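Asks: Curious how this folds, go ahead:
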Amino acid sequence: MLAGLVSTGCVRRQFFQPDARPDATLPLPATADSVRGATAGRQYARHGQLYNALVGQHHRPSWAAPVAAPVLNLATARPGGLQPGKVGGGFNSTSLSLTAANGSAYVLRTVDKDPIRATPELVRGTFLVNVLRDNVSSTNPYAALVVPPLATALGVPRSEPRLYYVRPDDPAFQTDSLHHFRGQLAYLEEKAATMPDKPAPAAVLSSEKAFAAVFASPDQRIDQAALLRARLLDGWLGDWDRHAGQWSWALGAPMTGGFAPLLPLPKDRDMVFYRLDDGVLGWLIGHVAIRHWVTFGPRYKNPVALLSNGEYLDRRALNGLSRAQFRATALALQQQLPDTLLNRAVRRLPPAVFAIEGPRTIAALQARRAALPALADALYLDLARRPLVGGTAQAETFVIRQYPDSMQVTVYPSGSETALPLFRRTFFSSETREIVLEGLGGDDTFVRSQALSQQAARPRLRIYGGPGSDTLTQGPSGASVTSLPGIRFSQGSAPAGQAYDKPAEE
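Replies: Sure, this is the predicted structure:
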């Protein structure tokens, strides 16, 4: 029974179900526009009680639950049809880019996953591949259907995935590169998340391009309030896989101050309602080995680990928000998520899956909603310990005002201290150990506005000037100095692995 887990044998060749229809030996009529009794991955439910006790039952019953789905027809799925393009996908999914007649971009993604591409070449022929493939059962195959109404209520952009069955004999899927789609369930959705009744953005950027624009000039800035709403939604849903590659960014119209905001557009909701720790080995993996694989439940079991995959974004694009703003955002989200909405959203699960998961999912969402302020506070305090504040490739002036219990950092365009600041926040010694300032490009000036008779022990200040002729000054005289108590000043750039302007990894 446990041979696939503990043996040193080879990877199982016939791991995946051959067809989502259990009765696939009976031909599907050419006129059929839907199928019933299809399963997302019944291979995950073939284990016995002992295996489930050791490894975990996860979402195996949902993967094997019978569901109904329309048959995909690219000619009619959208007005004017859809034209297939490039085959792609991340480490797990297989995806197909599609273009509608009006130019809109769509993507078709398999519901089932194959993580073999995430494994090193040395282990691809071993039983470890079976273990990783079986771990896909930790995900809920239909959780993405629940997200759209919840995201809309919070003002967070979202796609609208629709479940389809791909005919094994569909002429559009007969090439070798598309064999993973044939006879399987797949999601068709917009390539970029949107907000209903909102105009299309001027441009949609990848995380790599969006943050490169932020580092280059103050003309583009991340909408921090919008990102916080999206990140608290991630945590509430238990969606731990939120690295930079899981986001796009909509470039908005210029605002007061002349800068254009970049609005976060979440992608791929594969890890919503993740469940791993309901078996001995699953518990060890999630609590000891890979701590950010956090199981969804009524409690936030490890909120910092749950949100840690988004650390790149959080440290660079939530750094201007206060503790009060974090709390106010969490309280607002609570009001925008009434029980009626939760019930309506969770009932978007297929009926057989709702019968398995619906009541406990709703109860867990209600409990997690009540604890949203605590989640927000945990994220805030984690980020506040050692915040990063960066300039751009242009010249800026950093003004530091130190008080007995806090330090205020304000960033202005160079020589324009009467203009609207690019950044301003007060950091408290009870929360912050060290602040890292990075000037990046240009001839930056770092000004400590006054000398204190008593130097506070915290927060300390670490300054990297970056390329250019950067200066550190103190007091009204503006005299240049090379060091000050509590401040470490370097003319060069921060180490590449820790730098504020480290490129976003897709």
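Asks: make it CA atoms for all contacts and neighbour counts henceforth
Replies: Noted.
Asks: Please enumerate the strands of the stretch 151-300 of the chain.
Replies: 162-165, 185-190, 203-206, 220-222, 247-251, 260-266 (DSSP state E, counting those that start in this stretch).
Asks: Also the stretch 351-500 of the chain?
Replies: So, for the stretch 351-500 of the chain - with DSSP E, counting those that start in this stretch - the strands run 388-390, 396-403, 406-413, 423-428, 434-438, 445-448, 460-464, 471-474, 479-481, 487-490.
Asks: relative to strand 406-413, how tilted is the fifth one?
Replies: Which is strand 434-438. 10 degrees (axes from the mean of the first three to the mean of the last three C-alpha atoms, to 10 degrees).
Asks: In terms of secondary structure, what does strand 434-438 contact?
Replies: Here strand 434-438 touches strand 388-390, strand 460-464, going by 3 or more C-alpha pairs under 8 Å, 6 or more residues apart in numbering; DSSP states H and E.
Asks: now for the shortest one, which elements pack on it?
Replies: With contacts defined as 3+ C-alpha pairs under 8 Å, 6+ apart, the packing partners of strand 388-390 are helix 311-317, strand 434-438.
Asks: before we move on, back to that, I'd like the strands of the stretch 151-300 of the chain laid out as a markdown table, including mean neighbour count.
Replies: As requested, those are exported to a markdown table (neighbours: other C-alpha atoms under 10 Å):
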| stretch | mean neighbour count |
| --- | --- |
| strand 162-165 | 22 |
| strand 185-190 | 22 |
| strand 203-206 | 17 |
| strand 220-222 | 22 |
| strand 247-251 | 23 |
| strand 260-266 | 24 |
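Asks: Could you also give me the structure for this second sequence? I'd like to compare it with the first:
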Amino acid sequence: MSGRISLIFIALLILFFVVPNIFNNREKAAFSNEERLEKAKQKYTISQLGDSVTVSISDYYDRGSLATYFLGEHYRDIWHTEFTLPVLDIDTLKGGLQFEKIGGGQQTISADVMSKSGRAYTLRSVDKDQSKALPPILQYSLARPLFRDQTAALNPFGAIITASLEKTADILHTTPIMYFVPYDSSWNEEFQLNMSGRVVIMEEEPGREWVNLKNFNNAIRIIDSDELIPEWQSSKIEIDTRNYLKCRLFDMLINDWDRHEGQWDWAVYNRDNKIIAKPIATDRDMAFYNFNDGLLNKVALQINNKFQSFTPEYEDISGLIRNSKELDLKLLAQMSKADFIETAEKLQSTFTDESIDAAFSKYPHSIYTTYGKLHKKTFKQRLAKLDEAAGEFYDLLNAHD
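Replies: Next comes the predicted model:
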């Protein structure tokens, strides 16, 4: 009996740690820098391309019915649908961009670039590698492809659509544009290895390079949350908490559940002899998230409720504020329930059918036909219930455990 148990244990170890590292050609093609660079050299040399190219973001997430039963359908069709987007030429865009360094968080690869006029931008990979969030040992296990697959729950056009909606709501934000990065042998080798062959989003990198410019309403300083909080706590800066509340309700509207302190920069102004900071919303990767399909995902939601989905109902407000609650408690403690509901009602009156149509028309035509009308309808349904969600948000923040 003990021998049989040992054999079963060994078989499970092989399945969990050995098989994923042998039968992984598809993973290598999708996530290997070297393989992507070689493909870019063969198919996407800049001299062979025009101003635009027709590609898909990734075919890694295209799965059969059995896999989607367990892992969910998510936005798989968006990820592997071909569409046309502009080709990025760092030698000519914005008068020429100077590569600074490769950066990014755990899951996103990014490149910091600087224009000749001294403006800082970031190129962020649209595709993610969610396995980087795993402990090192599990990155060599079956958990790796499972985690990588969950990128399919992200809407790759979320940041583009959100920026249009933020403009309507008068929320400070970056202006993301999607590009395809080709291969050019004259470019920096580190840049080539990490960026060539990728679909990326280019946007401003809020900071001192953007002060006194209209992009962020002529702010006199732009700082991150780590700089803001001590200055606010020592009364050197006031925070426009009503504006922050509007931003947080907007986050709920678009179902962006990942809004911790690192997801905000702050534009600083001198108003009536007061130094006031307003939030700049950044990093909209989780907007319009779609997770609640697939057997394993439903189990995951019972363990961690933050993975909320963009559905007509606000399914679990406590999940939507899980990552942001610490900052919310700091900044919204002095606001009343009436403030929450009034702010929600103002947002409800801000959006028109025309502004909503314009935002969701940012989808490429090949994707709009599937998701444009659906997401416009879902957005309007959530908008109609935003005042109720605001009241529940207030109650959750002010609940006494």
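Asks: where does the TM-score land?
Replies: For these two chains in superposition, a TM-score of 0.88 is obtained (TM-score structural alignment, normalised by the length of structure 2); 376 aligned residues with a C-alpha RMSD of 2.4 Å.
Asks: Quickly compare the strands of the stretch 351-500 of structure 1 and say which is most buried.
Replies: Of all the strands of the stretch 351-500 of structure 1, strand 388-390 carries the top mean neighbour count, a mean of 24, counting by mean count of other C-alpha atoms under 10 Å.
Asks: Out of the helices and strands packed on strand 388-390 of structure 1, which is closest to Leu145 of structure 1?
Replies: Minimum separation from Leu145 of structure 1 across those (C-alpha to C-alpha) falls at helix 311-317, 25.4 Å.
Asks: What are the contacting residues of the next helix or strand along the chain from the closest one?
Replies: Note on helix 311-317 of structure 1: by DSSP states H and E, the next helix or strand toward the C-terminus is helix 323-335. Residues from elsewhere that reach helix 323-335 of structure 1, judged by C-alpha atoms under 8 Å, 6 or more residues apart in numbering: 154, 228-229, 232, 369-370, 372-373, 376-377, 380.
Asks: Where is the longest helix in structure 2?
Replies: In structure 2, assigned by DSSP state H, the helix with the most residues is helix 365-384.
Asks: Specify, as a residue range, where that one falls in structure 1.
Replies: Matched against structure 1 by TM-score structural alignment, helix 365-384 of structure 2 falls on residues 351-370.
Asks: what's the counterpart of Thr139 of structure 1 in structure 2?
Replies: Aligned partner of Thr139 of structure 1 by TM-score structural alignment: Leu154.
Asks: Share the number of residues neighbouring that match, please.
Replies: Leu154 of structure 2 has 24 neighbours, counted by other C-alpha atoms under 10 Å.
Asks: which residues touch the residue nearest to it when sequence neighbours are not counted?
Replies: Nearest non-adjacent residue to Leu154 of structure 2, counting by C-alpha to C-alpha, 6 or more residues apart in numbering: Tyr289, 5.3 Å away. By C-alpha under 8 Å, 6+ apart, the contact list for Tyr289 of structure 2 reads 153-155, 255-256, 307-310.
Asks: before we move on, the earlier item: separation between the match of Thr139 of structure 1 and Ile171 of structure 2?
Replies: Distance of Leu154 of structure 2 to Ile171 of structure 2, computed by C-alpha to C-alpha, to the nearest Å: 22 Å.
Asks: ok, now Glu261 of structure 2?
Replies: Taken as C-alpha to C-alpha, the span from Glu261 of structure 2 to Ile171 of structure 2 is 17 Å.
Asks: So those two - more neighbours on which side?
Replies: A direct count of neighbours by other C-alpha under 10 Å for Glu261 of structure 2 and Ile171 places Ile171 higher, at 20 against 17.
Asks: give me every residue that touches the equivalent of the more buried one over in structure 1.
Replies: Residue correspondence to structure 1 (TM-score structural alignment): Ile171 of structure 2 is matched to Val156. When contacts are counted by C-alpha under 8 Å, 6+ apart, Val156 of structure 1 is found next to 195, 226, 229-230, 265.
Asks: Let's see that with 6 Å instead.
Replies: Listed by C-alpha atoms under 6 Å, 6 or more residues apart in numbering, the contact set of Val156 of structure 1 reads Ala230.
Asks: same check, this time on Val447 of structure 1
Replies: 399-400, 472-474.
Asks: What is the burial count for Ser47 of structure 2?
Replies: Neighbours of Ser47 of structure 2 using other C-alpha under 10 Å come to 9.
Asks: Helices of structure 1, start to end?
Replies: 3-6, 49-55, 60-64, 127-134, 147-153, 207-216, 224-237, 280-284, 303-306, 311-317, 323-335, 339-346, 351-370, 372-384.
Asks: Out of those helices, which is the most enclosed?
Replies: With neighbours taken as mean count of other C-alpha under 10 Å, the helices of structure 1 reach their highest mean count in helix 60-64, at a mean of 24.
Asks: What lies in contact with that one?
Replies: If you take C-alpha under 6 Å, 6+ apart as the criterion, helix 60-64 of structure 1 is touched by 39-42, 44-45, 137, 353.
Asks: what about stretch 386-396 of structure 2, how far off from structure 1?
Replies: Taking mean C-alpha distance after the TM-score superposition for structure 1, the mean distance separating stretch 386-396 of structure 2 from the aligned residues in structure 1 is 0.8 Å.
Asks: how much space between the residue nearest the centre of structure 2 and Tyr371 of structure 2?
Replies: For structure 2, the residue sitting closest to the mean C-alpha position, by C-alpha atoms, centre = their mean, is Asp285 at 0.8 Å. Plainly put, Asp285 of structure 2 is 17 Å away from Tyr371 of structure 2 if you go by C-alpha to C-alpha.
Asks: Please apply the same query to Ile201 of structure 2.
Replies: 20 Å.
Asks: what does Ser125 of structure 2 give?
Replies: In this view, Ser125 of structure 2 and Tyr371 of structure 2 are 22 Å apart by C-alpha to C-alpha.
Asks: rewinding a little: take the helices and strands packed on strand 388-390 of structure 1 and lay them out in JSON lines including distance to Asp23 of structure 1.
Replies: Shown next, in JSON lines, are those (distance: least, C-alpha to C-alpha, whole Å):
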{"stretch": "helix 311-317", "distance to Asp23 of structure 1": "46"}
{"stretch": "strand 434-438", "distance to Asp23 of structure 1": "61"}
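Asks: Lys306 of structure 2 pairs with which position in structure 1?
Replies: Alignment note (TM-score structural alignment): Lys306 of structure 2 maps to His292 of structure 1.
Asks: And the strands of the stretch 151-300 of structure 1: which comes nearest Arg316 of structure 1?
Replies: The nearest among the strands of the stretch 151-300 of structure 1, by C-alpha to C-alpha, is strand 220-222 at 9.0 Å.
Asks: Onto which residues of structure 2 does the closest one map?
Replies: Strand 220-222 of structure 1 corresponds to residues 237-239 in structure 2, going by TM-score structural alignment.
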